[in-house]
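Asks: here's my sequence, what's the structure:
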Amino acid sequence: MRLLFPLLAITTFASAEDWPEFRGPSSQGQTAVTGLPTEWNPDFKKNILWKAPVPGIGWSSPVVVGDRIYLTSAVAAGGTDKPEVDRSLRTLCLQAADGKVVWDVEVFVQPKDAPQVHKKNSHASPTPVHEDGKLYVHFGHQGSACLNAADGSVVWKTQAFAYNPVHGNGGSPVIEGGLFIFNADADVNPSVIALDKTTGKQVWKFARVSEAKNKFSFSTPLMIEVNGQRQLISAGSGVVNALDPQTGKEIWKARYDQGYSVVPRPLYAHGMIYVTTGYGKPVALAIRADGKGDVTDTHIAWKIEKFVPHNPSMVVVGDELYFVADNGVLTCADVKTGTVHYQERCTGPISASILHADGRLYLQDEKGLGVVVQPGKSFRILAKNDMKERSLASYAVVENDFLIRTESHLWRVGK
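Replies: As a prediction, the model looks like this:
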């Protein structure tokens, strides 16, 4: 892999904030990093530090620890991406300084008769998790693995938890204590599964029960703490469950009828969980997180039913909740009451999650248009930046720069 654009100025990573999982160190699309750019242009190389080709297809977001970047991809056999071919499910490590490959390893081979994916999905959509020198990768129904982050060598891998997916894989895993946890929301017998992170062996399995006719979903769990108790918040079709992460026992649940194919990761702020209910008719719900048992009738504080996302995850900034519908309409609402301050057209069709960084909101639509918005109760666009390449992956942050994954490349964007 060669450097296509000259490196402008990369300083030390000593004070940088790592980006170890989907939606960053907060798990909720927030970063304390400052000095991020608001403008970039690939045609004029404005604020483009480097551009690196990425083999295959994958919509996992990059993760960053120190001076290394990690991401996954699915490389079709024979260099063609026809639907019925074997695929090499791979993990790559790149140098943050210049995008050059440090290592590139095959984790699994996906056979050509494997279930096919939705046109907006890929065979490598879940984002890895990095912890203590280990990289945990997940390919949904195709398997999970733990790799040594230094060289990509396999610590363990397993395909013991296969299931029949609808539209392919999606949700990313989380690490909690000694556990590697992921949603396995198949159309039949959906569940949440916890593995021993040192061995890959099952520790517990929670059977998700709901009234939804379509059981499949693709959300990523969120770890929170309420009154000294850890909770694993896991959204699926028809229901969001709060589980004891060590045992898999349910603490509370809130039902939302027939909502299915839930994608956005839950949020936690101001003592409430914010979720969207998926396809059918998406609804945004605010649920007080201190309940026990079925809290559907007691703990749902408010709901919004217009311009709610199917795919992009939301973000909270202060007392405002922001979410963007798949058609590009951005909503700003009061987190405590659900009062809508505005709903305005912001981007084109969008799947990537919103990032709040350096006092701004960053959004990236499916055609590669990056839109920068000023947070607040009135709508104000600060900049628009067109990468001119299809993009469904969410942003990551490396030092004072962005990593933007497009269909064929990874870009480092910074001043």
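
Asks: contacts, neighbours, all on C-alpha from now
Replies: Fine.

Asks: give me the neighbour count for Leu330.
Replies: Neighbour count of Leu330, defined by other C-alpha atoms under 10 Å: 22.

Asks: ugh, typo on my part, it should be Val102
Replies: 15.

Asks: secondary structure element for it, which one?
Replies: strand 101-110 (DSSP states H and E).

Asks: who does that strand touch, helix- and strand-wise?
Replies: Using 3 or more C-alpha pairs under 8 Å, 6 or more residues apart in numbering; DSSP states H and E, the elements in contact with strand 101-110 are strand 87-95.

Asks: now the strand it packs on against strand 101-110, angle please.
Replies: 160 degrees (axes from the mean of the first three to the mean of the last three C-alpha atoms, to 10 degrees).

Asks: contacts for strand 87-95?
Replies: Residues outside strand 87-95 that contact it (C-alpha atoms under 8 Å, 6 or more residues apart in numbering): 67-77, 100-112, 123-124, 137, 139, 152.

Asks: again with stretch 291-311
Replies: Under C-alpha under 8 Å, 6+ apart, the answer for stretch 291-311 is 250-255, 262-264, 276-279, 281-289, 323-326, 329-331, 336-338, 343, 350-353.

Asks: what sits up against the strand holding Val102?
Replies: Contacts of strand 101-110 (C-alpha under 8 Å, 6+ apart): 1, 86-95, 142-143, 145, 151-152, 157.

Asks: can you pull the buried residues of it?
Replies: 101, 103-110 (16 or more other C-alpha atoms under 10 Å).

Asks: what's the helix or strand following it packed up against?
Replies: Toward the C-terminal end, the helix or strand that comes next after strand 101-110 (DSSP H and E) is strand 129-131. On a contact count with 3+ C-alpha pairs under 8 Å, 6+ apart, strand 129-131 meets strand 63-65, strand 134-138.

Asks: mind putting those strands into a markdown table with mean neighbour count and distance to Arg412?
Replies: A markdown table is the format used below for those (neighbours: other C-alpha atoms under 10 Å; distance: least, C-alpha to C-alpha, whole Å):
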| stretch | mean neighbour count | distance to Arg412 |
| --- | --- | --- |
| strand 63-65 | 26 | 12 |
| strand 134-138 | 25 | 21 |
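
Asks: export these to CSV and append columns for distance to Lys377.
Replies: Below are the helices and strands packed on strand 129-131 laid out as CSV (distance: least, C-alpha to C-alpha, whole Å):
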stretch, distance to Lys377
strand 63-65, 31
strand 134-138, 38
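
Asks: could you also give me the structure for this next sequence, so I can compare it with the first?
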Amino acid sequence: MKPLLPSRAFSPALKLTVALAFCLLLTTAQAENWPRFRGIDGSGISSEKGFPQSWTEKDYAWHKELPGLGHSSPSIWGDNLFVTSALGEGETRYLYCLDPKTGAEKWKAETKLKKSHKHRKGSWASSTPATDGEHVYVEFADEETYLLICYDLKGNKIWERNLGSFTSQHGHGSSPMIYKNLVIATNDQQGPSSVTAFNKLTGETVWKADRAVRRTSYATPIIIDHPNTGPQLICVSGATGISSLDPETGKVNWTTGEFPMRTVSSPVYGEGLIFATCGGGGRGKLLYGVDPTGSGNVKETHIKYERSTKLPYVPTPVVYEGHLYLWGDSGVVSCVDLTTQNNVWTERVDGGYSSSPVCINGVLYCMTENGDVAMIDASPKFKSYEKISLGDPSHATVVVANGQMFLRTFKHLYCLNAKK
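Replies: As a prediction, the model looks like this:
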């Protein structure tokens, strides 16, 4: 189940070039941006160091109250932090740009929509913005309107696209993502569904892939670059299961066929496999680990790992150092050895979870719904740490960028600096 890496003989000059590039990569990784939901590639993994497993109120660099309610995570690029919030019953939505060093507001952009329903665990600002350091992209939706909006870094609206009505049971939850000169929106809902790529500078449609319709999906896609296939856009929904599209054209490469239930957690890629779950009622019901080198319907040929017990429904898994970490909604966490496919351990980390774990320098951080930061080692040997309470509920995923950790609750945002 390891990735199929091509064998090559390297010349001394090429070895030196690779070594220099690797040193540059290490330097860059020490101060990395967090431009989308769950980081650079959606894996939820950061190599940054210096973050503690114990801290107190006085250790925060800053703490800011955000008006209204929101479950989105921040996205960060350099000296700009972007986060969303909503007032009332969703009729007023905000995109904020803050200074990540101080929490000071640089600007905010307001979007007016209709009042709309939401799930008791949802919000009207659950979509995490995406940024490339030149623009920021945000999605908001009500029953009649689904907006994708582009702003420059000074808060000027550059373009806006209305993707039509949005029909769902639980509201809108997926997040935009950027690939090269494209910004991609996944619109898997109970009405007409599609994945659409827009020119990120002009908002013009580059391609649109119509999708089968069933229940709304709340998952955010990822891009993988497998050595044998090149880039693939990986999407999940109940109606299509796990599917691979050509990110340049939207053409479908392969699909597993439909999942039996809806998808909330997002796909992840590691050890040569794509992992994704479906579920309902607060429990994951089925997980596939798919080899992404197939074509057409790959259900019978390329599903290399399957699991139907002790699975997350909302939290997205993490693949780290040959192991798959499954953090369940009720706090049941499992570690799977992907070489042997054996379950290494299953332990309970008390709490309910509507956020996704992220791995920071070998430690998994995940927010409980009560607003506690739970931490365990991402290791074949289970070790947990005492939770840190933030005193306000949270459904947002932890973010780390450029030597800072950001913890978002329903109404607050906390910043914790790494220790030197």
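
Asks: please state their TM-score.
Replies: Overlay of the two chains. TM-score (TM-score structural alignment, normalised by the length of structure 1): 0.88; 384 aligned residues with a C-alpha RMSD of 1.9 Å.

Asks: hang on, the earlier thing: among the contacts of stretch 291-311 of structure 1, name the buried ones.
Replies: 250-255, 262-264, 276-279, 281-289, 323-326, 329-331, 336, 338, 343, 350-353.

Asks: now intersect those with the strands, please.
Replies: 250-255, 276, 284-288, 323-324, 329-331, 343 (DSSP state E).

Asks: now do the strand holding Val102 of structure 1 and strand 134-138, the angle between them.
Replies: 40 degrees.

Asks: can you map out the strands along the stretch 301-415 of structure 1?
Replies: For the stretch 301-415 of structure 1, the strands defined by DSSP state E, counting those that start in this stretch cover 315-317, 320-324, 329-334, 340-345, 355-357, 360-364, 369-373, 381-386, 396-398, 401-405, 409-413.

Asks: could I get those as JSON lines with distance to Val188 of structure 1?
Replies: Output for the strands of the stretch 301-415 of structure 1, formatted as JSON lines (distance: least, C-alpha to C-alpha, whole Å):
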{"stretch": "strand 315-317", "distance to Val188 of structure 1": "31"}
{"stretch": "strand 320-324", "distance to Val188 of structure 1": "30"}
{"stretch": "strand 329-334", "distance to Val188 of structure 1": "33"}
{"stretch": "strand 340-345", "distance to Val188 of structure 1": "37"}
{"stretch": "strand 355-357", "distance to Val188 of structure 1": "33"}
{"stretch": "strand 360-364", "distance to Val188 of structure 1": "33"}
{"stretch": "strand 369-373", "distance to Val188 of structure 1": "37"}
{"stretch": "strand 381-386", "distance to Val188 of structure 1": "41"}
{"stretch": "strand 396-398", "distance to Val188 of structure 1": "33"}
{"stretch": "strand 401-405", "distance to Val188 of structure 1": "32"}
{"stretch": "strand 409-413", "distance to Val188 of structure 1": "36"}
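
Asks: show me what Asn370 of structure 2 lines up with in structure 1.
Replies: Per TM-score structural alignment, the equivalent position to Asn370 of structure 2 in structure 1 is Lys367.

Asks: relative to Asp257 of structure 1, how far out is the nearest residue to that match once chain neighbours are set aside?
Replies: Excluding its sequence neighbours, the residue lying closest to Lys367 of structure 1 (C-alpha to C-alpha, 6 or more residues apart in numbering) is Arg390, at 4.5 Å. Arg390 of structure 1 is 34 Å from Asp257 of structure 1, where distance means C-alpha to C-alpha, to the nearest Å.

Asks: of the two, who's got more company?
Replies: Higher neighbour count among Arg390 of structure 1 and Asp257: Arg390, with 17 against 14, using other C-alpha under 10 Å.

Asks: residues contacting the residue mapped onto the more buried one from structure 2?
Replies: Here Arg390 of structure 1 is matched to Pro393 in structure 2, going by TM-score structural alignment. Counting by C-alpha under 8 Å, 6+ apart, Pro393 of structure 2 touches 368-372, 409-410.

Asks: how far away is Asp244 of structure 1 from Val174 of structure 1?
Replies: Counting by C-alpha to C-alpha, the gap from Asp244 of structure 1 to Val174 of structure 1 is 14 Å.

Asks: of those two, give the one with the bigger neighbour count.
Replies: Taking neighbours as other C-alpha under 10 Å, Asp244 of structure 1 and Val174 compare with Val174 leading, 25 against 17.

Asks: pretty sure that one is in contact with Pro221, am I right?
Replies: Yes: Val174 of structure 1 lies in contact with Pro221 (C-alpha atoms under 8 Å); the separation is 6.8 Å.

Asks: tell me, what's touching these two both at once?
Replies: With C-alpha under 8 Å, 6+ apart, Val174 of structure 1 and Pro221 have common neighbours Phe182.

Asks: show me how far the helix or strand where Val183 of structure 2 lies is from its chain's centre.
Replies: For Val183 of structure 2, the host element (DSSP H and E) is strand 182-187. The chain centroid and the centroid of strand 182-187 of structure 2 are separated by 14 Å under C-alpha atoms, centre = their mean, to the nearest Å.

Asks: give the contact list for Ser351 of structure 1.
Replies: 311-312, 326, 365-366, 392-393.

Asks: the counterpart of Phe161 of structure 1 in structure 2: neighbour count?
Replies: Residue pairing (TM-score structural alignment): Phe161 of structure 1 is matched to Gly164 of structure 2. By other C-alpha under 10 Å, the residues close to Gly164 of structure 2 number 16.

Asks: for Gln404 of structure 2, same thing?
Replies: 20.

Asks: cool, Glu386 of structure 2 as well?
Replies: Number of residues near Glu386 of structure 2 (other C-alpha under 10 Å) recorded here: 12.

Asks: was I right to think it contacts Met375?
Replies: Yes: the pair Glu386 of structure 2 and Met375 passes the contact test of C-alpha under 8 Å, sitting 7.4 Å apart.

Asks: which of the contacts of Ser351 of structure 1 sits closest to Trp19 of structure 1?
Replies: For the contacts of Ser351 of structure 1, the residue nearest Trp19 of structure 1 by C-alpha to C-alpha is Ala393; the value is 14.5 Å.

Asks: now Ile287 of structure 1: how far from Pro83 of structure 1?
Replies: Separation of Ile287 of structure 1 from Pro83 of structure 1 (C-alpha to C-alpha): 41 Å.

Asks: can you count the residues close to the aligned residue in structure 1 for His302 of structure 2?
Replies: Under the alignment (TM-score structural alignment), His302 of structure 2 pairs with His299 of structure 1. Counted by other C-alpha under 10 Å, the residues lying close to His299 of structure 1 total 18.

Asks: so where is stretch 313-325 of structure 1 in structure 2?
Replies: Against structure 2, stretch 313-325 of structure 1 falls on residues 316-328 (TM-score structural alignment).

Asks: thanks again, I'm all set now.
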